[in-house]
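*Asks:* Fold the following, please.
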Amino acid sequence: MEVKDFYFDLPEELIAQHPLEKRDESRLMIVDKNSGSIEHKKFKDILDYLEPGDCLVLNDTRVLPARLIGSKENSGGKMEFLLLKRLDKKRWETLVKPGKRAQLGAKFVFGNGELKAEVVGMAEEGSRVVEFHYEGIFEEVLDRLGQMPLPPYIKETLEDKERYQTVYSKEVGSAAAPTAGLHFTQELLDMIREKGVKTAFVTLHVGLGTFRPVKAEKIEQHIMHAEYYIMNEETARLINSTKEKGKRVIAVGTTSNRTLETIADENGRVREQSGWTDIFIYPGYKFKIVDALITNFHLPESTLIMLVSAFAGRDTIMKAYKTAVEDKYRFFSFGDAMFLK
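*Replies:* Got it, this is the predicted structure:
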């Protein structure tokens, strides 16, 4: 298939620039993947579409405030660092702008010298291996000095950093939020559990590779960047029990979906494990375990719209996206949601 098969025209004003005041007041498009029928609801109405015994699988990764603004030692030139992947205690794979100032041996300072960095290696696609120097715990230093790494299509400043975290985020390590989960409030999760719906957690640390454009003309030629995942024994047991009882496993977000499909065997069973996944799901893929999917509205020609097209059918998805544009749904990270059932 060709990348252009997943293009749609998106007016810029539909790209959500800020989160709504209440997380679960976002709109929710209900799409039946078999009939193609569409309903329009609020996200909190998801409760009506979940059944006792279903299992919601949520990604509990937590976003690092991974954007650092510093200056080059000696010259004082302003620099921007984006942490991509931790390599060891002090070294990170990092995107640095402007890259021409970040040659091997270059040194940088952040804050009042509380954090320092040196370029010690070159990595793929122009990123740098950077070694940081600091006193104390790196995550605490980063929390003081770092900013949320919002996607480039969000131009407005985010006042409350927690709005780019899910209410159940726990395991620090992502460069971007698993945005389908941003719609849940603690109260809504409580009501979901009271209805008899199980909640299970996986961790997939979202890398920026998920959002990088597909440059190949044929989607089969695109290579995904690997991301680290964890599934514990409790989650594996819950999911297997759900499948055995003939109930639905519902992935909250493409990240949970990719984690489940990576781990599941051909019989749709999972086990405790961790590792790296570069799974690329596009039309033609046969799903092994996921029965329904909650997801946001994604960029044209992205790997994410290819994944949802694999799940519900390209024609159904392109029709739903056309409807979303006509009805002025909000798109991308802070936008509205879709339930594919």
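*Asks:* rest of the way, CA atoms for contacts and neighbours
*Replies:* OK.
*Asks:* can you count the residues close to residue 50?
*Replies:* 18 (other CA atoms under 10 Å).
*Asks:* quick one: contacts for it?
*Replies:* Contact analysis of residue 50 by CA atoms under 8 Å, 6 or more residues apart in numbering lists 192, 197.
*Asks:* just residue 262 next, same as before
*Replies:* Contacts of residue 262 (CA under 8 Å, 6+ apart): 277, 279.
*Asks:* any idea what it is structurally, helix, strand or coil?
*Replies:* Following DSSP: H, G, I helix; E, B strand; the rest coil, we place residue 262 in the helix state.
*Asks:* which other helices and strands contact the helix or strand hosting residue 85?
*Replies:* Here residue 85 sits within strand 78-86, counting by DSSP states H and E. Packed against strand 78-86, as judged by 3 or more CA pairs under 8 Å, 6 or more residues apart in numbering; DSSP states H and E, are the following elements: strand 67-72, strand 91-97.
*Asks:* Following up with a second sequence; could you model it the same way so I can compare the two?
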Amino acid sequence: MSSASTTFTMPPELSAAEPPEARGLDRDEVRLLVARERSPVRHTTFRALPSVLRRGDLVVVNTSDTEPAAVDGHRADGRPVTVHVSGPAPDQLHVVELRTPDGQRVADGVAGEGIALPCGVVATLLTGHPDPRVATGSRLWRARIPVAGGLRAWLAEAGRPIRYSYVDRRWPIDAYRTVFARSDGEFGSAEMPSAGRPFTSGILNALHARGVGVARIVLHTGVSSLEAGEVPLPERYRVPPETADAVNAVRAAGGRVVAVGTTTTRALETAAAPDGFVTASDGWTHLVLGPDRPARVVDGLVTGWHEPQASHLLLLEAVAGARLVSRAYAAALEHRYRWHEFGDSCLLLPAQSVRRSG
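*Replies:* Sure, this is the predicted structure:
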């Protein structure tokens, strides 16, 4: 997998350790950095987003709900372990990640191992994922988790949101859900599609008043803890007909398609033909955006701030170009923006003079 051109060192103290509400802010009062081609970087708050966009633009959001996908258990030798349920796999299996109670990756899992979980449930590791030939030490596993009544109902009782070490206490599941999250009966996202977190009903109303459309897709994301060099894994997505029609109409009229998050971008680009025409579709996306596959339909991107060497940086560069992304990250570090799911936001608006083609 290619490496992003954007390189930087993130001071640990810039990690947002709690939701902005815990700091006395509304969701839409987090900071927003606006990076445009051939314009100075602008520093404002997310509440100003509608004023930055133009009448005729289209904002596309991900409505995937967030599951309480972390559950505590014990290995056969009694060692405590946390199981992160990343999402479904074929054949009634699920993809899981094992972590120690302090958040470290478990590197000695073995195929056939059973993990004792609450309510008498036992998760059995079957094969490594995505490579089923791996029988020891896989980061992700395909596992069988037999639960009477269904996994989602059990997690609602036994689970909690996935939390990494930079978040210093537990927060309720509502802190990890966006204003447009919808449960459609499927297993949702293992981790919040966090670029959408700063949106509020007030922002959505202001977009409408501005003449900016809002359309919806679904992409259920798995655990985000990819290691350096790992390719983004397949994810379930859906681009409904009304969204495909809205995107095509906006493009034909010369407006901009602004995706909220890397998840939305991946879904839209999966549904886009080489000329940028979007067709309603659903299933599993294997698309990896980067130098060999730039964006075809997304003209702008609302995003959070990603860690150094994260695969998300390649996607950002595929939409906005390496120069603009690097400039945005340099400004964010200089002005001490906050990172991660409870952090600040960025709006990338590359030049729109030439429609992208694949």
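*Asks:* quick one, which of the helices and strands packed on strand 78-86 of the first structure is nearest to residue 339 of the first structure?
*Replies:* Each of these was scored for nearness to residue 339 of the first structure using CA to CA, and the closest is strand 67-72 (31.6 Å).
*Asks:* ok, average deviation of the closest one from the second structure?
*Replies:* For strand 67-72 of the first structure, the mean deviation from the second structure after alignment is 1.6 Å (mean CA distance after the TM-score superposition for the first structure).
*Asks:* and the angle for that strand with strand 78-86?
*Replies:* Here strand 67-72 of the first structure runs at an angle of 130 degrees relative to strand 78-86 (axes from the mean of the first three to the mean of the last three CA atoms, to 10 degrees).
*Asks:* Give me the contact list for strand 67-72 of the first structure.
*Replies:* 77-83, 106-111, 145-149.
*Asks:* one more time with 6 Å, if that's ok
*Replies:* 77, 78, 79, 80, 81, 82, 108, 109, 110, 146, 147, 149 (CA atoms under 6 Å, 6 or more residues apart in numbering).
*Asks:* Report the buried members of the residues you listed.
*Replies:* With neighbours counted by 16 or more other CA atoms under 10 Å, the contacts of strand 67-72 of the first structure contain buried members at 79, 81, 82, 108, 109, 110, 146, 147, 149.
*Asks:* Nearest to residue 124 of the first structure among those residues?
*Replies:* Closest to residue 124 of the first structure, out of all of those and judged by CA to CA, is residue 82, at 14.5 Å.
*Asks:* That closest one maps to what in the second structure?
*Replies:* In the second structure, the residue paired with residue 82 of the first structure according to TM-score structural alignment is residue 84.
*Asks:* OK, contacts around its match?
*Replies:* 69, 70, 96, 97.
*Asks:* Apply 10 Å and report the result again.
*Replies:* Residues in contact with residue 84 of the second structure (CA atoms under 10 Å, 6 or more residues apart in numbering) are 68-72, 95-99, 140, 159-163, 190-191, 222-223.
*Asks:* Next: residue 194 of the first structure.
*Replies:* 52, 188.
*Asks:* list the contacts for the closest residue to residue 66 of the first structure other than its chain neighbours?
*Replies:* Sequence neighbours aside, residue 83 is the residue nearest to residue 66 of the first structure in space, at 5.1 Å (criterion: CA to CA, 6 or more residues apart in numbering). Contact analysis of residue 83 of the first structure by CA under 10 Å, 6+ apart lists 64-68, 91-96, 127-130, 149, 173-175, 207-208.
*Asks:* same thing but 8 Å
*Replies:* 66, 67, 92, 93, 94, 95, 175 are the contacts of residue 83 of the first structure under CA under 8 Å, 6+ apart.
*Asks:* Return the residue of the second structure aligned against the fifth one.
*Replies:* Translated: residue 94 of the first structure. Match for residue 94 of the first structure (TM-score structural alignment): residue 96.
*Asks:* State the distance from the closest residue to that match other than its chain neighbours to residue 20 of the second structure.
*Replies:* For residue 96 of the second structure, ignoring the flanking residues on the chain, the nearest one in space by CA to CA, 6+ apart is residue 85 at 4.5 Å. Applying CA to CA, to the nearest Å, the value for residue 85 of the second structure to residue 20 of the second structure is 26 Å.
*Asks:* Could you do residue 344 of the second structure as well?
*Replies:* Taking CA to CA, one finds residue 344 of the second structure at 9 Å from residue 20 of the second structure.
*Asks:* Next, show the common contact partners of these two.
*Replies:* Common neighbours of residue 344 of the second structure and residue 20 (CA under 8 Å, 6+ apart) are residue 30.
*Asks:* ok, those two, which is more surrounded?
*Replies:* Set residue 344 of the second structure next to residue 20 and count neighbours by other CA under 10 Å: residue 344 wins out with 29 against 19.
*Asks:* correct me, but the more buried one touches residue 305?
*Replies:* Yes: taking contacts as CA atoms under 8 Å, residue 344 of the second structure lies within contact range of residue 305: 7.3 Å.
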